[in-house]
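**Student:** turn this into a model:
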Amino acid sequence: MTVAERDEPVPAAGWTTVTVRAAALNRHDLWTLRGVGPAFQRLPIVLGSDAAGVDQEGNPVLVHSVVTEDTRGGEGSAPRWSVLGERYDGTFAERVAVPRENLVPKPAGMSFEDAACLPGAWLTAYRMLFDRAALEPGATVLVQGAGGGVATALIVLGSAAGYRVWVTGRSAERRKQAEALGAEAAFPPGARLPSRVDAVMETVGEATWEHSLRSVRDGGRVVVSGATTGALPPAELTHVFFRELTITGCTLGSRDQLARLARFCTQNRLAPVIDRVLPLSWAREGFRAMSDGTVFGKVVFTP
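**Tutor:** So this is what the prediction gives:
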């Protein structure tokens, strides 16, 4: 990873440029830096998928990071969709080119640093809870792994929506922080819970998979949006079919869902948990902290 000067982005037809005020770090960026990416990954590339900034007309905006295949004319070999930082240069820059239709107005009164966290981790959490899990208010939700960007968003959003949120965390400090965010209770990894839950929010993967299946009620749901500790756990199929569990995946969300998330945060006065804000020139420090597992919430870069 290097910090360097690049040419100004030249937007294609239907695209525009955004002057970046803040950009959030995601584990996706760390995977790319480690050489783990989709087959169509372009390298070298500017990293980053989430951003908040100002458009060419001076309007404060959020950048929805998903780029659909036909946005730039539909190349025959292109995937159905990608995110910024895969095929197209990302948001860790002073300016970024994005499809014009990907811009969402930034909520008034929300800082650029907070707003930059919404398009990735917070949008994923929003869709996990309110779309893929299909939960009613008052339901009990288990969030595996307190501390990550998606996990902290799940705690804040779920609590605001009237869910009973339980979490697991590897340290007493992280469990205490999760409870301060709104979790009703926090448990060590693998702990026996007081009762089975209506749904499990799974971002950890192999290390927590067995616990997730055993913790959800019969007929409940496990929503998966990541596998940071490994993507090939034992399937435990007997749990799945005997207990009629639903296992569903979730990756990001739509532009309309991002706009609804922004309104939900504004109406409920919710703010993302930010571990640290760093200048882009210190990006290596942010990546190292995420790699070392010392981050609670989000890391945000400012040009």
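**Student:** can we go C-alpha only for contacts and neighbour counts from here?
**Tutor:** Noted.
**Student:** now do the buried residues in stretch 156-166.
**Tutor:** Of the residues in stretch 156-166, V156, L157, G158, S159, A160, A161, Y163, R164, V165, W166 count as buried by neighbour count, 16 or more other Cα atoms under 10 Å.
**Student:** can you add secondary structure and distance to L25 and give those residues back as TSV?
**Tutor:** Formatted as TSV, the entries for the buried residues of stretch 156-166 read as follows, by DSSP: H, G, I helix; E, B strand; the rest coil; distance: Cα to Cα, whole Å:
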residue	secondary structure	distance to L25
V156	helix	19
L157	helix	20
G158	helix	22
S159	helix	24
A160	helix	24
A161	coil	26
Y163	coil	28
R164	strand	28
V165	strand	25
W166	strand	25
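**Student:** show me what contacts the closest residue to L193 other than its chain neighbours?
**Tutor:** Closest residue to L193 apart from its sequence neighbours, by Cα to Cα, 6 or more residues apart in numbering: S215 at 7.1 Å. By Cα atoms under 8 Å, 6 or more residues apart in numbering, the contact set of S215 is R192, L193, S195, R196, V197, V200.
**Student:** all strands of the stretch 101-250 of the chain, in order?
**Tutor:** Assigned strands in the stretch 101-250 of the chain, in chain order: 103-105, 140-143, 164-168, 185-187, 197-202, 216-224, 246-249 (criterion: DSSP state E, counting those that start in this stretch).
**Student:** would CSV of those with distance to V273 be doable?
**Tutor:** Shown next, in CSV, are the strands of the stretch 101-250 of the chain (distance: least, Cα to Cα, whole Å):
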stretch, distance to V273
strand 103-105, 21
strand 140-143, 16
strand 164-168, 16
strand 185-187, 17
strand 197-202, 18
strand 216-224, 21
strand 246-249, 24
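**Student:** of the ones you listed, which is nearest W209?
**Tutor:** Comparison of those against W209 by Cα to Cα identifies strand 197-202 as nearest, at 7.7 Å.
**Student:** how far away is the residue nearest in space to the middle of the chain from P194?
**Tutor:** Within the chain, the residue whose C-alpha comes closest to the C-alpha centroid is A121; the distance, by Cα atoms, centre = their mean, is 1.6 Å. Note on A121: its distance to P194, by Cα to Cα, to the nearest Å, is 28 Å.
**Student:** one more, please, to line up against the first structure:
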Amino acid sequence: MLAVAAVTQSTDDPLSGLHVGDIDEPPVPEDWVSIDVVTCALNHHDLWSLKGVGLPGDRLPMILGCDAAGQAPDGAEVLVYPVISSPGFQGDVTNDPRRSLLSEVYPGTLAERVRVPAGNLVPKPEGLSWEQAACLPTAWLTAYRMLFTNAAVHPGDTVLVQGAGGGVATAAIQLAAAAGLRVWATSRDAAKRDLAKELGATETFESGARLPDRVDAVMETVGAATWSHSVNSLRPGGTIVISGATSGDAPAKAELTKIFFKQLRVIGSTMGTRDELARLARFVADKGIEPQIDSVLPLAQARTGFERMAAGDVGGKIVFRV
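**Tutor:** A predicted model of the protein is given here:
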């Protein structure tokens, strides 16, 4: 079947290990189902896998991808929930220390078909297009949990989204605006600041700029480059929710004194649950939110999408159609 896979890994030239073409279809484990993929989407996680981060070399070749929407064996239209729990684990799967994402232990979604546990399917609301549905399972689910589960913000609160332009950041802007929050966003790139305003940000600022007021919560995915700004931007008792560190995880200053003196909350956030994905899909459909899509490409042209993501030339999600 047609698939996109990591066959080798390289920190300096990750795309050298990218294979787009026919690959033997993996078997379907017991109690799992095979989904005919209609659309799938790209994440930075896929680039990290090609660099050897989170994907051991002895698991290669590995079909990449965490996001997909498609048809179940009974014809139902579904979203694929990509978090796989360890055998016997009960409770919030994001707290399972042995959990994995599709494409880490089990083959991923960038293929004509993907295999998942039967319980990992979420109905696709009628109001969502296939392209929109493919955006939700990873970046949008991460943003949803950051905002509504971990930051616990309310309509009228002010939220700062660092690094506007990335998949999680654009999702956070759109979700927060739809929920009645005042959204501020930062970026070094003027075009991405303009995009943030188009998506619902009330105000945008250059990275590190002094803000007109303190905020209730910060959505942090950039890491070291914006950490001090995030801490300094919060009101006393405010919350930083961090789900990534694309600029590195070792800031020049940890800001510990400000964190304890201002009684700030620092909360880590990873993905979300299947139930949160179902609520997210309904929220997006009911509110008429149109997830920001950078481009839609045939799966056979996946290398083009990877090249653009590697170059940082992306505003929203890159979606592949099978």
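**Student:** of the contacts of S215 of structure 1, which is the most crowded?
**Tutor:** V200 (31 neighbours; other Cα atoms under 10 Å).
**Student:** aligned counterpart of that one in structure 2, please.
**Tutor:** For V200 of structure 1, the aligned residue in structure 2 is V218 (criterion: TM-score structural alignment).
**Student:** and what of T228 of structure 1?
**Tutor:** T228 of structure 1 maps onto T246 in structure 2, with residues paired by TM-score structural alignment.
**Student:** roughly how far does the closest residue to that match other than its chain neighbours sit from R235 of structure 2?
**Tutor:** In space, and not counting its chain neighbours, T246 of structure 2 is closest to V222: 4.9 Å by Cα to Cα, 6+ apart. For V222 of structure 2, the distance to R235 of structure 2 under the criterion Cα to Cα works out to 20 Å.
**Student:** who has more neighbours out of those two?
**Tutor:** Between V222 of structure 2 and R235, V222 has the larger neighbour count (other Cα under 10 Å), namely 22 against 16.
**Student:** wait, that one touches Q162, no?
**Tutor:** Yes - judged on Cα atoms under 8 Å, V222 of structure 2 makes contact with Q162 at a distance of 6.7 Å.
**Student:** need the helices for structure 2, in chain order.
**Tutor:** For structure 2, the helices defined by DSSP state H occupy 44-51, 130-135, 141-144, 167-178, 190-199, 227-233, 256-261, 274-287, 302-311.
**Student:** can you add distance to G268 of structure 2 and give those helices back as a markdown table?
**Tutor:** As requested, these are exported to a markdown table (distance: least, Cα to Cα, whole Å):
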| stretch | distance to G268 of structure 2 |
| --- | --- |
| helix 44-51 | 17 |
| helix 130-135 | 22 |
| helix 141-144 | 11 |
| helix 167-178 | 14 |
| helix 190-199 | 24 |
| helix 227-233 | 14 |
| helix 256-261 | 15 |
| helix 274-287 | 17 |
| helix 302-311 | 25 |
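**Student:** of those, which is nearest D67 of structure 2?
**Tutor:** The nearest among these, by Cα to Cα, is helix 130-135 at 5.7 Å.
**Student:** and that closest one, which stretch of structure 1?
**Tutor:** Under TM-score structural alignment, the match for helix 130-135 of structure 2 in structure 1 covers residues 112-117.
**Student:** ok, stretch 144-152 of structure 2 next?
**Tutor:** Mapped onto structure 1 using TM-score structural alignment, stretch 144-152 of structure 2 covers residues 126-134.
**Student:** between the buried residues of stretch 156-166 of structure 1, which sits nearest L278 of structure 1?
**Tutor:** Checking those against L278 of structure 1 by Cα to Cα gives V156 as the nearest, at 23.3 Å.
**Student:** the closest one matches what in structure 2?
**Tutor:** Counting by TM-score structural alignment, the partner of V156 of structure 1 is Q174.
**Student:** so that match sits right up against K197, yeah?
**Tutor:** No - checked against Cα under 8 Å, the pair Q174 of structure 2 and K197 is beyond contact range at 9.9 Å.
**Student:** whatever residue of structure 1 lines up with G52 of structure 2 and R42 of structure 1, how far apart?
**Tutor:** Taking TM-score structural alignment as the alignment basis, one finds that G52 of structure 2 is matched in structure 1 by G35. Relative to R42 of structure 1, G35 of structure 1 is positioned 11 Å away (criterion: Cα to Cα).
**Student:** of these two, which one has the most company?
**Tutor:** When G35 of structure 1 is set against R42 and neighbours are counted by other Cα under 10 Å, the residue ahead is R42, at 14 against 11.
**Student:** got the contact list for the closest residue to that one other than its chain neighbours?
**Tutor:** In space, R42 of structure 1 comes closest to R87 once its chain neighbours are excluded; the distance is 5.4 Å by Cα to Cα, 6+ apart. Contacts of R87 of structure 1 were listed using Cα under 8 Å, 6+ apart, and they are F40, Q41, R42.
**Student:** keep only those residues that stay in contact in structure 2.
**Tutor:** When the contacts of R87 of structure 1 are mapped onto structure 2 and scored by both residues aligned by TM-score structural alignment, their matches' Cα atoms under 8 Å, the shared contacts come out as R42.
**Student:** let's see which of the contacts of R87 of structure 1 end up in strands.
**Tutor:** Among the contacts of R87 of structure 1, no member is found in strands (DSSP state E).
**Student:** just the closest of the contacts of R87 of structure 1 to F264 of structure 1, please.
**Tutor:** F264 of structure 1 has its nearest neighbour among the contacts of R87 of structure 1 in Q41, at 33.6 Å by Cα to Cα.
**Student:** need the counterpart of M309 of structure 2 in structure 1.
**Tutor:** Using TM-score structural alignment, M309 of structure 2 pairs with M290 in structure 1.
**Student:** ok, how many other residues are close to that match?
**Tutor:** Burial of M290 of structure 1 is recorded as 20 neighbouring residues (other Cα under 10 Å).
**Student:** ok, and the closest non-adjacent residue to it?
**Tutor:** In space, M290 of structure 1 comes closest to R27 once its chain neighbours are excluded; the distance is 7.6 Å by Cα to Cα, 6+ apart.
**Student:** same thing with F264 of structure 1?
**Tutor:** For F264 of structure 1, the nearest residue in space outside its immediate sequence neighbours is L270; the separation is 8.0 Å by Cα to Cα, 6+ apart.
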